[in-house]
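Q: Turn this into a model:
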Amino acid sequence: MPDWSDLTNDVLEHITSFLALLDHYRFGAVCKNWRSVLKLRRYPPAPQLPWLVLEEEKETGKRKFYSLSAARHYYLEIPELHGRYVCGSSHGWIFAVNIKITGILINPFTRECYVLLPFPAYSKYVDVSSLVEKVPSDYTGGPRAYTFEEMQIGIVLKAILPHDPKETSGFTAMIIFGQMNTPAFWRPGDVCWTVIDSPESFVEDIIYFKGNFYILSPENMLYVVDFEPEPKLREVGQIKVEDMALE
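A: Below you'll find the model as predicted:
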C-alpha cells in the first residue's frame, strides 16, 4: 500500500486547488504533512459557493453559517465576531461592527484581521431623537423605537473591497453608512474615514467593477467615484431598465 503522507508538496498543493472549503479542513486533518501544505495557502483557491453569515448563538457565542454546497448549518468559534454586526463581505473577508462603531475586517478561514478606525461621527448622520433607553420587556412585535446600541451597531449599511487585501500592498475599503446611506472610504495609513459629498440625498447601493467604485441612486442615476485630486462623485448617467415580458 502506498504511503499517502509522503506525497510531495507540489502534488499536494495541486490537489488542494480543487477542494471546497469544508474539504480543506478535512484535508488538513489527514496528517502533519498535509496540514503543513494548507498553511502555505491563505484561502481555498477553487471557486466556492458563498456561505451565508447568520446570527450569533446566544448560549455559546459561536457564529452560525450556512453552506449552500452542503445545504447545512455550521457553528464556528470566531471570538473576533462576538457581539458584532456583519455589514458586508468581499473576497472572503468579513466586515463587522460593534456598539462602539469600530469595525474589523477579518478572514474567517485564515483568522487574519485588520482593526478599522471608528466610523464617522454617529450623531451627525443619524437622527437619535426617536431612540429609547431599552426595548419594553412585553414587546411582542409591530413598529417600535430602537435603542441607541441597536442604531449604532447598524450604522454601516454596506461595506465592500475591490480585491483581497493580501494580493496587493494596499486596498481601499468603501462603505455606505447612516440614515442617508452616505458614502465614505478608508485606506491603510489613513487617520480617519473620508466622507464623500454626494449630489444625491440618499445612496441606494455601491459596487466595484473593473477598477472603479460606482454609486447608484434610488432613481437609477449612476456615479463613479473619483479619488484624485479630491474625492468626489462624477455622474455617468441614468440606468434605464427596460420592461421585459415573461414568456
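
Q: drop to CA atoms for contacts and neighbour counts, all remaining ones
A: Noted.

Q: The closest residue to Asn181 other than its chain neighbours: how many residues sit nearby?
A: Counting by Cα to Cα, 6 or more residues apart in numbering, Asn181 lies nearest to Val203, which is 5.2 Å off, once chain neighbours are set aside. Neighbour count for Val203, taken as other Cα atoms under 10 Å: 22.

Q: again, but for Arg84
A: Neighbour tally, Arg84, other Cα under 10 Å: 21.

Q: do Ile15 as well
A: Applying other Cα under 10 Å, we find 11 residues neighbouring Ile15.

Q: swap in the one 4 residues further on?
A: Other residues lying near Leu19 total 18 when counted by other Cα under 10 Å.

Q: I'd say it and Pro44 touch.
A: Yes: with contacts counted by Cα atoms under 8 Å, Leu19 reaches Pro44, the gap being 7.0 Å.

Q: got the residue ranges for the helices in this structure?
A: Here the chain has its helices, by DSSP state H, at 9-16, 21-28, 32-38, 122-125, 148-153.

Q: Out of these, which is closest to Arg72?
A: Of all the helices of the chain, helix 21-28 sits nearest to Arg72, with 11.7 Å by Cα to Cα.

Q: elements contacting the closest one?
A: Under the contact criterion of 3 or more Cα pairs under 8 Å, 6 or more residues apart in numbering; DSSP states H and E, helix 21-28 touches helix 32-38.

Q: buried stuff in the helix it packs on?
A: Buried residues in helix 32-38, counted by 16 or more other Cα atoms under 10 Å: Asn33, Trp34, Arg35, Val37, Leu38.

Q: Also stretch 223-242?
A: Tyr223, Val224, Val225, Lys232, Leu233.

Q: who touches the second one in this structure?
A: Right, Val224. Counting by Cα atoms under 8 Å, 6 or more residues apart in numbering, Val224 makes contact with Asn212, Phe213, Tyr214, Ile215, Leu233, Arg234, Glu235, Val236.

Q: for comparison, sequence B:
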Amino acid sequence: MENWSGLLHDLLVEIAKKITCIEDFVSFGAVCRSWYAAATRENFTRSTQIPWLMLADVEQQNESERWRQFFSLSSGRIFKVILPEASRIRSLSSLGWLLTLGELKANLLHPLSRLQIQLPDLNTFQDYEEQENFVLDYVHKMVLSASPAATRDYLVMVTHGFATSLGFWRPGDASWTAVDPWESYIHDITYYEDKLYAVDVHGSVIVCDVNGPNPTQIWHNDVDDTKLRGETKSVA
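A: The predicted model follows:
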C-alpha cells in the first residue's frame, strides 16, 4: 500500500487493540497523525498484554519523583517509571494492576497511567481488629475478575488475616465482603467463569459464587493428603 496514513480509522483502532507490547504500541502511534489518533490509552488497555515484572524497590532521595523499575519480557529491557504511589509500600498484582497496601489504606494502581482506585479501608474486614498486629501482612493474595480499565463490572478478591479467610470488593461497595473462613492456610486463588476458586496447602479446593450480595460456597473437595505424601508400610 502506497499511503499507510490513509488507512481507515476504525481499521487502525482494531489493529491497535491487538498490540500486546507497549514498546510496539508507542512505535505504532509514532508512524503518523492518523495512527497516533488510534493509539489511545483506552485501545491499548483493552488488549491482553505481555506482562512487565516490577523489580525490587531501591533507595532514592527525591520523594516527589520516586520511580520503580520494570523488566519487559518481550524486549529484555528495564524501564524506569516515576511511581511514588508504589514506592516503599507493599503491593500485589493482577491483570497489570497493583494493589498497594498501607497500614489501613488499600488502592488499585495502574503503574503506567498512574490511575488510582480507592478501596475500602482494611478495617472494614470483620476480623481486622484481631489481626491488627499483623497489619503489614494482613492481605496475602489478590486477583481481579477483569481489568478496571475495560469494565466497571469487576471484583477485587483477596486472602486475608491468617490466610484462612477470603474477601472481595466490587465498585460501589462501602466495605469488603467476607466469605466464610476456611480451616487451613489458603495457598492461592483465581477467578474463572464467574466463580472464585481457592486451594489450600493440602490441595483441597473450594469454589464460591461471589456474584450475588451473599457469597455462597458451592463446592468443596477435600483431598487425602496421605495420598499426596505417599503412604509408608512396614515390612515384617
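
Q: who's in contact with the residue nearest to Asn181 of structure 1?
A: Contacts of Val203 of structure 1 (Cα under 8 Å, 6+ apart): Ile176, Met180, Asn181, Thr182, Pro183, Ile215, Leu216, Ser217, Pro218.

Q: Quick one: map it onto structure 2.
A: Matched by TM-score structural alignment, Val203 of structure 1 corresponds to Ile186 in structure 2.

Q: Could you measure from that match over to Glu65 of structure 2?
A: Ile186 of structure 2 sits 37 Å away from Glu65 of structure 2, taking Cα to Cα, to the nearest Å as the criterion.

Q: can you check Glu2 of structure 2 too?
A: Per Cα to Cα, Glu2 of structure 2 is found 44 Å from Glu65 of structure 2.

Q: again, but for Ile82 of structure 2
A: Distance from Ile82 of structure 2 to Glu65 of structure 2, by Cα to Cα: 6 Å.

Q: When these two are compared, which one has more neighbours?
A: With neighbours defined as other Cα under 10 Å, Ile82 of structure 2 and Glu65 compare such that Ile82 has more, 17 against 13.

Q: PyMOL command for the buried members of the contacts of Val203 of structure 1?
A: Applying 16+ other Cα under 10 Å to those leaves a buried subset, and the PyMOL line that selects it is:
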select buried, resi 176+181+182+183+215+216+217
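
Q: Export the contacts of Val203 of structure 1 to TSV and append columns for distance to His73 of structure 1.
A: TSV is the format used below for these (distance: Cα to Cα, whole Å):
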residue	distance to His73 of structure 1
Ile176	29
Met180	34
Asn181	32
Thr182	34
Pro183	33
Ile215	34
Leu216	34
Ser217	35
Pro218	35
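
Q: The contacts of Val203 of structure 1 in strands, which ones?
A: Using DSSP state E, the members of the contacts of Val203 of structure 1 that fall within strands are Ile176, Thr182, Pro183, Ile215, Leu216.

Q: quick one: what's aligned to the last one in structure 2?
A: Right, the one you point to is Leu216 of structure 1. Under TM-score structural alignment, Leu216 of structure 1 pairs with Val199 in structure 2.

Q: pretty sure its match contacts Ile189?
A: Yes: using Cα under 8 Å, Val199 of structure 2 is in contact with Ile189, at 6.5 Å.

Q: Nearest to Phe65 of structure 1 among the helices of structure 1 would be which one?
A: Closest to Phe65 of structure 1 of the helices of structure 1, according to Cα to Cα: helix 21-28, at 12.3 Å.

Q: Mean deviation, that closest one versus structure 2?
A: Relative to the matching residues in structure 2, helix 21-28 of structure 1 has an average distance of 1.8 Å after the fit, by mean Cα distance after the TM-score superposition for structure 1.

Q: neighbouring contacts of that helix?
A: In contact with helix 21-28 of structure 1 (Cα under 8 Å, 6+ apart) are residues Thr16, Trp34, Arg35, Ser36, Leu38, Pro44, Gln48.

Q: count of residues packed around the closest residue to the third one other than its chain neighbours?
A: If I follow you right, that is Arg35 of structure 1. Among residues not flanking Arg35 of structure 1 along the chain, Gly28 sits closest, at 4.0 Å (Cα to Cα, 6+ apart). Residues within reach of Gly28 of structure 1, counting by other Cα under 10 Å, total 17.

Q: Then the one 3 residues further on?
A: Cys31 of structure 1: 11 surrounding residues under other Cα under 10 Å.

Q: That one and Tyr43 of structure 1, how far apart?
A: Taking Cα to Cα as the measure, Cys31 of structure 1 falls 19 Å from Tyr43 of structure 1.

Q: How about Asp190 of structure 1?
A: 27 Å.

Q: Repeat that for Tyr208 of structure 1.
A: According to Cα to Cα, Tyr208 of structure 1 and Tyr43 of structure 1 sit 22 Å apart.

Q: Give me the most central residue, structure 2.
A: With distances taken as Cα atoms, centre = their mean, the residue of structure 2 nearest its centroid is Ser94 (1.8 Å).

Q: Tell me the residue in structure 2 aligned with Phe177 of structure 1.
A: With TM-score structural alignment as the criterion, Phe177 of structure 1 matches His160.

Q: So that match sits against Leu166, correct?
A: Yes: counting by Cα under 8 Å, His160 of structure 2 touches Leu166, with 6.3 Å between them.

Q: Mind listing the shared neighbours of those two?
A: With contacts taken as Cα under 8 Å, 6+ apart, His160 of structure 2 and Leu166 have no neighbour in common.

Q: my read: Ser91 of structure 2 touches Thr100, true?
A: Yes: assessed by Cα under 8 Å, Ser91 of structure 2 is found in contact with Thr100 at 4.4 Å.

Q: how near is Phe109 of structure 1 to Lys232 of structure 1?
A: Distance, Phe109 of structure 1 to Lys232 of structure 1, using Cα to Cα: 35 Å.
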